[in-house]
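Asker: Sequence first, then the predicted structure, then my questions.
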Amino acid sequence: MAKEEEEEWESTEKAFKDEFIPAWQKQITLRAMVTGLILSVVFNFIVCKLNLTTGVIPSLNVAAGLLGFAGIRTWTAVIDKFGMLKQPFTRQENTVIQTCIVASSGIAFSSGTASYMLGMSPYIASQADAGNTPNNTKKLSITWILPYLFVVSFAGLFSIVALRKMMIMKYKLTYPSGTATAYLINCFHTPKGAKLAKKQVRSLFQSFGFSFIFGAVQWIVARDEGCGFGSLHTFGSEAYAKKFYFDFSSTYVGVGMLCPYMVNISLLIGAIVSWAIMWPMIEEKKGDWYSAKLSATSLHGIQGYRVFIAIAMMLGDGLFHFAYMLVVTISSFTKRDPQNDYSGEEDEHDLDKKIRNDYFLKDQIPNWAVIGGYAGIALISVIVVPIIFHSLKWYHILVAYLVAPILAFCNSYGAGLTDWSLASNYGKIAILTFSYWVGLENGGVVAGLASCGLMMSILDTASGLMGDFKTGYLTLTSPRSMFFSQLIGTAMGCVITPLVFWIFNSAYKLGDPEGSYPAPYGLMYRGIALLGVEGFGSLPKHCVRLSIWFFLAAILINLMTQLLQKYETKYEIYRFIPSPMCMAIPFYLGGYFAIDMCLGSLILFGWQMYNKQKAKDFGPAVASGLICGESLWGIPASVLALAGVKAPICMKA
């Protein structure tokens, strides 16, 4: 390691040598939990809205850490002026807040209210035609969603917590998001970092204010369906009919600024390949390949090609990454070469490493409590889940809980190496497995979707917890306080997520392909369950053949990317290869949101050309503000919709 890097590592804990580190109980303060609760509501609205629109969710860790810092710093400054400050604001408390927020908003994703759970609803089932029977649908209601989430969402926290020392200290896994969050929090709490953080908070609130006001303006001119800025034929009426138009969504622009360039370009490529080339060609075969009398939403018509080709690409992408992660995991175990360790922490200064190890080992979580917790949750699930979902039997749940810890370890280990959580891919495998096992006549569609939820919840929370342990390790936050803040955040999410979803579900028609909230994954996840119970026989003509080709194409694209990444280093061509998973999303939705997100990339690119350092420092803050502002406008907009209040103006093209 270069001398400058050595000095940088050496100074990390030196900068905090005079810092007061509270006991683990005092790291979880009342002010931290209140801040976490308020921001959890905000972030649940953001994630729920993104889930119900595009399904593309960027990392919100920066915004969570930044807003948590701003909230407590403002509070402590006011209290300090009155001489009432009893405990200073530390990086440990900041870490606890961030963990609580991310754990809570993570439930909004793993709960599947916009994917597998929505796929159970009668409205989505009516679009799918096949499998639309009473035992293969379930009406969405808080009365069963809330207890179901409480039963399944905590198991992941107990599944592999006993392996934390091995994952963090022995194998030194990077967990890039966890490491980046720790770096951010450490920076916030140095004098220079605190000064920059104040400027970042100012930028965030400025873009937040603009986005919120613009969201209100958009509502004013959107009295009826088909009104508003999104109805403008930006690129002409023909392009608009093929879903190519600028949506004027500051949320998508902000998401585009946070997502890597290639993600946004992949979305646009997918939209062009499907809506500009493939679907017009297939629609010309109407009456030959599929009946001309079918509705536009029928899976036996054009919608079948859109949904199942997208599913094929997602499954191909997921299968490749599952196999790749398995190879990487086995390979890293067999090599165990210190030279190839993952975090580069062997080069850290010994003092930093010793301090972090000591604090990480200080407050242990007893293994008996962990094993007992997981066994207790499994027992409750075996009893409760079959009561909620009659098509799932106790032995189905037991098998899922026996397999889950192994998959949770694989997923968490892979996330530590690459920052990829494949929880949704494991969930798709669970859908196919359990829906086939139960069968269509016995309610296999609902059984498959419910088992997906169980698997996703365990795997997603497990990898999230391990990433947070990495953050705690680098900020000297007690593992015990991290674990309990995860528990509290998860409990918050289990209550907030169903309530936020209920607001959206009551105010809007979720899952309508032509509506404001098309929820693309609802129909896609139900389509996967239908494949499990019915096979490919029910699909329209040539749909299977096209799906197989796109399934193989997804695998080949990923294989090419990995080979180029390993063997071609001069030009780094792999950076310009699109992602099959991202290409698949607009196959169903169209290109409107991809255009907004590409505009976000263009803004960030131009900013970097003008001033690279400022773009790096303030880009994530501005993007987070754009996302938060318009998403938060969703709260008053939903309340107005529930009250039957309509906008005063209708602006049309």
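Answerer: Ah, there it is.
Asker: Every contact and neighbour count from this point should use C-alpha atoms.
Answerer: Fine.
Asker: packing partners for the helix or strand where Gly318 lies?
Answerer: Using DSSP states H and E, the element containing Gly318 is helix 302-335. Applying 3 or more Cα pairs under 8 Å, 6 or more residues apart in numbering; DSSP states H and E, one finds that helix 302-335 makes contact with helix 279-283, helix 394-418, helix 423-438, helix 520-534, helix 543-567, helix 580-589.
Asker: any chance of these in CSV, plus mean neighbour count and distance to Leu604?
Answerer: Listed next are the helices and strands packed on helix 302-335 as CSV, based on neighbours: other Cα atoms under 10 Å; distance: least, Cα to Cα, whole Å:
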stretch, mean neighbour count, distance to Leu604
helix 279-283, 15, 32
helix 394-418, 20, 24
helix 423-438, 23, 29
helix 520-534, 26, 27
helix 543-567, 17, 25
helix 580-589, 26, 20
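Asker: between these, which gets nearest to Gly344?
Answerer: Evaluated with Cα to Cα, those place helix 394-418 nearest to Gly344, the distance being 12.1 Å.
Asker: So which elements touch that closest one?
Answerer: helix 155-159, helix 176-188, helix 302-335, helix 367-388, helix 444-475.
Asker: what would those helices look like in TSV with distance to Gly427?
Answerer: Converted to TSV, the helices and strands packed on helix 394-418 look like this (distance: least, Cα to Cα, whole Å):
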stretch	distance to Gly427
helix 155-159	14
helix 176-188	22
helix 302-335	10
helix 367-388	17
helix 444-475	4
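Asker: Determine which stretch of the ones you listed is the most buried.
Answerer: Of all the helices and strands packed on helix 394-418, helix 444-475 carries the top mean neighbour count, a mean of 29, counting by mean count of other Cα atoms under 10 Å.
Asker: Second structure for comparison follows:
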Amino acid sequence: MTLTSCPFHGDLLVHADPVILGGFGSYIFAMSDRVASQTTELNDPQDIKNPKLGWLIGFLFLVSFLGLFSLVPLRKVMIIDYKLIYPSGTATAHLINSFHTPEGAKLAKKQVKTLGKFFVGSFFWGFFQWFYTSGDDCGFQSFPSLGLKAYANKFYFDFSATYVGVGMICPYIVNISVLLGGILSWGIMWPLIGTKKGSWYPADLKDSNLHGFTGMNSTFKSSNMQKFKFYIHSSLLCTCVCILIAIVQVFISIALILGDGLYNFAKVLYRTVPVIIANVRKGPATTLPISDDGNSITTSAVTSYDEQRRIDMFLKGQIPKKVAFAGYVAAAAIAIGTLPSHLPSTQNVLAFCNAYGCGLTDWSLASTYGKLAIFTIGAWAGADHGGVLAGLAACGVMMSIVSTASDLMQDFKTGYLTLASPRSMFVSQVIGTAMGCVVSPCVFWLFYKAFKDLGETSSEYPAPFGAVYRNMAILGVDGFGSLPKHCLTLCYIFFAAAIVICLIRDLVPKKVSGYIPLPMAMAIPFYLGSYFAIDMCMGSLILFIWRLVDKAKADAFASAVASGMICGDGIWVLPQSILALAGVKPPICMKFLSRTMNDKVDAYVATLS
């Protein structure tokens, strides 16, 4: 199931595919002369590469398969040992299982009915909300439930059935960690950093080049883009390094994610390398040693027959180690020959970090790693050696690798819960990825040739993220010196803090570690905002109260309720897209204004009459 957090499939995403990761609305378009002509810096020929069907297909094939092979050896660690939730994969599995319920199982029938009720309810709730979203910043998703000041800092309940359902599936500590991260970032840090204007970053950002607000905003002043105002504004606040506080947001988020992810990656290697060596000494094996080993990182007694069957099936349908290693080596060799040589060497660790975070919270932060690649590779190449183009290409490589890896883990989780063979899941993913690498560029190419102004600010399809990503690449070639003052210092502090917190969680007794927040979960609101954290905590609150009232019923039906909410809300995206393509617009705009602003609006309307 593909779930997105905003209409622009080039940025915030939960579960991605080549359509999204192809960068047709973001980094690919940012390479073109259509976007380069909108900027005043670094738009010479060496920093421009216009889309062509041949190289688009080749590029996607090149980068999409590295992620598939990179984490195959760690599937047992992620699914069985760490018992990561992967909420979308879990919800999909419950939906699939509901269609194959054995006859005569009364509880199963009731679970199916419950899932169906909430599926339909969630679908029609999305349909109901659509009626009130005819303009910018309209609808229930813009309801300032905690006040206008809190809303400005992304603290509000946005009535999303998806996030409430995810909150019911995720453990309490994950949801609390996400909320704590939102309070720390949007409630404390960003307001404080905003007071450092003139000290940590220039007080006057009105120069005309792309290093200031005017340069960035001029990209978005077309009247045809007003309908994208709210989403562009939200995305700029979270992702555009041209807005200096947002740079700190992105890099601190990356620091927390890498601190937690690298710690766990090192722990996995520490625990499993001796096992691999021991298995090698025993003689050749037909499957990956890490998947065959019965000694899990967090060994726990199997408490149910169903769980034992899932584990047996998951370990039975192995992927031969020759296939996994040979596929990875072949893909990496091709990548090293055609891409910056040090990118493939770092992708394993980053793919693990993204898959681990996605397993905890359902958020894939592939675009965050892409922005890191823009800066590092762009600075390495430099402005005089095509740094803009190199940074954008590196962004595409990194986004594709880390997101494809987390997608595969989502599918493994679905297969684990539905008793499907991991081998069949892997083969299906390979086939689907190959199809996407051909179909997606062809569809994009049709649009690109049909609309000669595609991507231009005056077009009906302006592709705003293309300009955003190019401006990030332009700043990236200046290196980390272009970052705001103390940005890297804060990154070092949060990176170290993440490692320390993880270390403390491992050292203290288990009954205490359950109350220590997870740095990976805390990092996500730094980047995205706190609105979804409130939704997820609302899901936890519902489940907590339900268990107080009737624990047996809550344990039996909570997963079905959550899955129905997630799937119903996700399916609504399809008819919503069809309505948009057909030109059908919502009839009502529900907007919330302060008393002062409302008086001004009333006064202005009175002058018109």
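Answerer: Done, it's in. In this text the structure is predicted, and so the values were computed from the model without any measurement.
Asker: if we can go back for a sec, between the helices and strands packed on helix 302-335 of structure 1, which gets nearest to Thr190 of structure 1?
Answerer: helix 394-418 (27.0 Å).
Asker: how deep is Ser153 of structure 1 tucked in, by neighbour count?
Answerer: Neighbour count of Ser153 of structure 1, defined by other Cα atoms under 10 Å: 28.
Asker: my guess is it meets Thr461, correct?
Answerer: Yes. Counting by Cα atoms under 8 Å, Ser153 of structure 1 does reach Thr461; the two are 7.4 Å apart.
Asker: So which bits of stretch 151-161 of structure 2 are buried?
Answerer: Tyr151, Asn153, Lys154, Phe155, Tyr156, Phe157, Asp158, Phe159, Ser160, Ala161 (16 or more other Cα atoms under 10 Å).
Asker: of these, closest to Ser559 of structure 2?
Answerer: Scanning the buried residues of stretch 151-161 of structure 2 for proximity to Ser559 of structure 2, where the rule is Cα to Cα, the winner is Ala161, at 13.7 Å.
Asker: contacting residues for that closest one?
Answerer: Ser122, Met565, Ile566, Asp569 (Cα atoms under 8 Å, 6 or more residues apart in numbering).
Asker: where's the nearest residue to Asp468 of structure 1 once chain neighbours are set aside relative to Ser295 of structure 1, distance?
Answerer: Counting by Cα to Cα, 6 or more residues apart in numbering, Gly178 is the residue found nearest to Asp468 of structure 1 once chain neighbours are left out, at 5.8 Å. Per Cα to Cα, to the nearest Å, Gly178 of structure 1 is found 47 Å from Ser295 of structure 1.
Asker: Spit out the contact partners of Thr368 of structure 2.
Answerer: Thr239, Val250, Ile254.
Asker: Go ahead and confirm Thr54 of structure 1 touches Phe593.
Answerer: Yes. Thr54 of structure 1 lies in contact with Phe593 (Cα under 8 Å); the separation is 7.4 Å.
Asker: Give me the contact list for stretch 371-387 of structure 1.
Answerer: The contact list for stretch 371-387 of structure 1 (Cα under 8 Å, 6+ apart) reads 148, 151-152, 154-155, 158-159, 392-395, 397-398, 401.
Asker: Oh, that last question was meant for stretch 525-536 of structure 2, not what I typed.
Answerer: Here stretch 525-536 of structure 2 has contacts from 153-160, 163-168, 175, 178-179, 181-183, 185-186, 238-239, 249-250, 252-253, using Cα under 8 Å, 6+ apart.
Asker: Start from the N-terminal end of the stretch 1-150 of structure 2 and give the strands.
Answerer: Taking DSSP state E, counting those that start in this stretch as the criterion, the stretch 1-150 of structure 2 contains no strands.
Asker: still on that earlier bit, quick one, which of Thr54 and Phe593 of structure 1 is more surrounded?
Answerer: Phe593 (29 against 21).
Asker: And that one? What does it align with in structure 2?
Answerer: Alignment note (TM-score structural alignment): Phe593 of structure 1 maps to Phe532 of structure 2.
Asker: What is the mean deviation of the helix or strand encompassing its match from its aligned residues in structure 1?
Answerer: Under the criterion of DSSP H and E, Phe532 of structure 2 resides in helix 531-581. Mean deviation of helix 531-581 of structure 2 relative to structure 1 after superposition (mean Cα distance after the TM-score superposition for structure 1): 2.6 Å.
Asker: Show the subsequent helix or strand relative to that helix.
Answerer: In N-to-C order, the element after helix 531-581 of structure 2 by DSSP H and E is helix 595-608.
Asker: Packing partners of that next one?
Answerer: So helix 595-608 of structure 2, by 3+ Cα pairs under 8 Å, 6+ apart, packs with no helix or strand.
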